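Participant: What follows is a predicted protein model with its sequence.
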Amino acid sequence: MVTNQQREWLDFAKSVAREAGDIMQEYFGKKPDSHFKANNTIVTVADEEINDLVIKRVTERYPDHDIDGEEASARRGSDYVWVCDPIDGTVPFAMELPVSVFSLALVIDGQPEVGVIYAPFSDHLYWAVRGQGAFMNGKQVYVNKRGFGRMTKMNVDWWPSAQWDVMRVIHELAYEKGAYVTTLGSTTHAAALVARGEFAASVFAGTKGKNVDIAAAKVIVEEAGGKVTDLFGREQRYDQDICGAVLSNGIVHEEIVEAMREL
């Protein structure tokens, strides 16, 4: 049973997600101002406005909690950390491709307790509370139970700091198994599609990555019956940078991480 405190956290996260989605809709298709960050990734004024919104809302509601955002953070030394990616899929967002999502998770002692992913262009709101299942627009969702085969779909996303070896291994594994690989352009959205049974797996390539992309996805995929680890099958904390991620239905997971271990 969801506790009153968990319900409060979840309702808060869903409310912020809706506000963030409104901002994404407002800027979409209008070529918002953008620039490149030091790590060669793009950021738009919409990313920054949503990140600022999250900091404002969390500070108003939970002034003792930390905020870890993609574009800005507010650290107070708390074990309660709201981890936010204001727009996961900034490149497709700037290109007017409607696949980007907002994500927000409450991470406690390094592990996500509550996670929300909102895809405003399809109005799909995904959420999960640890131990209580995963949902999309109020309907419980589950990972699929397919192993590798001709109908298996996987996602792997590339970004400037990703390692080519990881990309190569995933594509070689998919070719060997007869699986279909796509690059959606939003790791978090792909993870939501793992949770609802569309993809068998999604791989967040590279041994150095931001926790903001995976924190909400971890609890949602796991509560849908899936499995989430780093690239090599290990558990990791989500209040700090991560060693990539494999998010799967659990059935194909070991074959993916075994291939990674051979790097």
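Facilitator: All right, it came through fine.

Participant: switch to C-alpha atoms for all contacts and neighbour counts from now on
Facilitator: Noted.

Participant: show me the biggest helix of the chain in terms of residues.
Facilitator: Secondary structure of the chain per DSSP state H: the longest helix is helix 4-27.

Participant: counting contacts, what elements does that one pack onto?
Facilitator: Secondary-structure packing of helix 4-27 (3 or more C-alpha pairs under 8 Å, 6 or more residues apart in numbering; DSSP states H and E): helix 45-61, strand 101-108, strand 111-119, strand 124-129.

Participant: Tell me where this structure has helices.
Facilitator: Under DSSP H, the chain gives helices at 4-27, 45-61, 90-94, 164-177, 187-195, 215-223, 253-261.

Participant: Compute the distance between Ala179 and Arg146, please.
Facilitator: With distances taken as C-alpha to C-alpha, to the nearest Å, Ala179 is found 11 Å from Arg146.

Participant: Between those two, which has more neighbouring residues?
Facilitator: Ala179 (19 against 16; other C-alpha atoms under 10 Å).

Participant: try this one side by side with the last:
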Amino acid sequence: MDLEHARRLAVEAANDAGTILREGTAGAVGILPKGSGGDVVTALDLAAEKLLIDRIQAEYPAHKIIAEESGVHGAGDWTWLIDPLDGTNNVAIGLPAYVVGLALCEGGRPMLGVVHDPIRRLTWSAIDGRGALGPGGPMPLPPPRDLTNGPVLAWTQGYGVARDDPAVRSIKMTMDVRARRVLQLWAPLLSWAMLARGDIDGMVGYHAEAVDLPAGALIAREAGLEIRDLDGGPFEVSLDCRPDGRSFVAGRPEMVESLLTLIGDARASAAGLPAL
């Protein structure tokens, strides 16, 4: 498998899908409900996803595809994950914060990740073991930021997490107290790109969604960031892991221990939270 060729194809396809999104969001966007949890889908999601599926199937007909909106296509040892519009809820309220995400996995392990920001027309990508690339070329470990007033952290959680989950409530409350800012972007791949380029200091995920996690985590890790599970152990992304296996902290290596301390303190106080 020529991963450099796959990267070029994925980057080109993500850019073209981004053009659909950028031009489509310039006018009225038709919004439809998706499921019973308050999520939405637009015609732009579907159009961008179709473009990505068609490109991948034309080049790799023996590969499996798991797409955010249309589900599973085909079968094979290599699996593409497609999030055609990560940030649909932002688009629905007119907030220009969304990206296109693609990942290619072998045996469940991410080998290639691509994230494209259509608004700024910027793309980030990574191949396992070969480093990350940004708009300016290879991405080194981002420099330390001034943490005098606390870190800027991003939060993401899966759609299946209950609103009254005591662990989530406690972690988010603790983050609010200890961080300078906590971002909840509704677009986790955008948060991963911000972390990889050094715009934010750390990220906490709780039962994250399987489709968008591999691309973002691979880019961040290949840029030198460290990712651990909430118990402090190594964090390995796999398509087969359960939702509770997709909880993590991520940041510069020297930030991770303080994030794990935050998680430990939050867990200790979760039992004392009143019921909602």
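Facilitator: In hand now; what should we look at? The shown structure was predicted, so the numbers you read here are calculated from the model rather than taken from an experiment.

Participant: Now the TM-score, please.
Facilitator: For this chain pair, the superposition-based TM-score is 0.86 by TM-score structural alignment, normalised by the length of structure 1; 258 aligned residues with a C-alpha RMSD of 2.5 Å.

Participant: still on that earlier bit, the longest helix of structure 1 vs strand 101-108, what angle?
Facilitator: With axes from the mean of the first three to the mean of the last three C-alpha atoms, to 10 degrees applied, the angle from helix 4-27 of structure 1 to strand 101-108 works out at 150 degrees.

Participant: list residues touching both of Ala179 and Arg146 of structure 1?
Facilitator: Shared contacts of Ala179 of structure 1 and Arg146 (C-alpha atoms under 8 Å, 6 or more residues apart in numbering): Thr152.

Participant: so who does the closest residue to Trp158 of structure 1 other than its chain neighbours touch?
Facilitator: In space, Trp158 of structure 1 comes closest to Ala205 once its chain neighbours are excluded; the distance is 6.6 Å by C-alpha to C-alpha, 6 or more residues apart in numbering. Ala205 of structure 1 makes contact with Val156, Asp157, Trp158, Ala162, Gln163, Val166, Met167, Leu231, Gly244, Ala245, according to C-alpha under 8 Å, 6+ apart.

Participant: can I assume the fourth one is in contact with Lys210?
Facilitator: Okay, so that is Ala162 of structure 1. No: in this structure, Ala162 of structure 1 is not within contact of Lys210 by C-alpha atoms under 8 Å, at 11.5 Å.

Participant: if we can go back for a sec, angle of the longest helix of structure 1 against strand 111-119?
Facilitator: 30 degrees.

Participant: what's next to helix 4-27 of structure 1, contact-wise?
Facilitator: For helix 4-27 of structure 1, contacts defined as C-alpha under 8 Å, 6+ apart pick out 46, 49-50, 53-54, 57, 86, 102-106, 114-121, 125, 127, 129.

Participant: re earlier: any chance of the helices and strands packed on helix 4-27 of structure 1 in CSV with mean neighbour count and distance to Arg237 of structure 1 as columns?
Facilitator: Written out in CSV, the entries for these read as follows (neighbours: other C-alpha atoms under 10 Å; distance: least, C-alpha to C-alpha, whole Å):
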stretch, mean neighbour count, distance to Arg237 of structure 1
helix 45-61, 18, 21
strand 101-108, 28, 9
strand 111-119, 27, 6
strand 124-129, 25, 17
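
Participant: got a markdown table for those, with distance to Gly197 of structure 1 too?
Facilitator: Shown next, in a markdown table, are these (distance: least, C-alpha to C-alpha, whole Å):
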| stretch | distance to Gly197 of structure 1 |
| --- | --- |
| helix 45-61 | 28 |
| strand 101-108 | 18 |
| strand 111-119 | 16 |
| strand 124-129 | 13 |
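
Participant: so which of the ones you listed comes closest to Glu255 of structure 1?
Facilitator: strand 111-119 (24.7 Å; C-alpha to C-alpha).

Participant: Over in structure 2, find the residue span that closest one aligns onto.
Facilitator: The aligned range for strand 111-119 of structure 1 in structure 2 is 109-117, by TM-score structural alignment.

Participant: mean offset of the matching stretch relative to structure 1 (after superposition)
Facilitator: By mean C-alpha distance after the TM-score superposition for structure 1, the fitted stretch 109-117 of structure 2 averages 0.8 Å away from its aligned residues in structure 1.

Participant: Check the offset of that stretch from the chain's centre.
Facilitator: 9 Å (C-alpha atoms, centre = their mean, to the nearest Å).

Participant: re earlier: as JSON lines, the helices of structure 1 with distance to Ala134 of structure 1 would be great.
Facilitator: JSON lines is the format used below for those (distance: least, C-alpha to C-alpha, whole Å):
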{"stretch": "helix 4-27", "distance to Ala134 of structure 1": "12"}
{"stretch": "helix 45-61", "distance to Ala134 of structure 1": "23"}
{"stretch": "helix 90-94", "distance to Ala134 of structure 1": "25"}
{"stretch": "helix 164-177", "distance to Ala134 of structure 1": "27"}
{"stretch": "helix 187-195", "distance to Ala134 of structure 1": "8"}
{"stretch": "helix 215-223", "distance to Ala134 of structure 1": "5"}
{"stretch": "helix 253-261", "distance to Ala134 of structure 1": "19"}
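
Participant: Arg150 of structure 1 is nearest to which of those?
Facilitator: helix 164-177 (7.5 Å).

Participant: Give me the aligned partner of Phe12 of structure 1 over in structure 2.
Facilitator: Phe12 of structure 1 maps onto Leu9 in structure 2, by TM-score structural alignment.

Participant: Quick one: neighbours of its match, just the number.
Facilitator: Using other C-alpha under 10 Å, Leu9 of structure 2 is surrounded by 16 other residues.

Participant: What residue in structure 1 is the furthest from its centre?
Facilitator: Glu176 (27.3 Å; C-alpha atoms, centre = their mean).

Participant: and that residue, how far is that from Glu235 of structure 1?
Facilitator: In terms of C-alpha to C-alpha, Glu176 of structure 1 sits 27 Å off from Glu235 of structure 1.

Participant: and the residue sitting nearest the centre point of structure 1, what is it in contact with?
Facilitator: For structure 1, Thr188 is the residue whose C-alpha lies nearest the centre (C-alpha atoms, centre = their mean; 3.0 Å). By C-alpha under 8 Å, 6+ apart, the contact list for Thr188 of structure 1 reads Asp88, Val101, Ser103, Ile117, Asp213, Ile214, Ala217.
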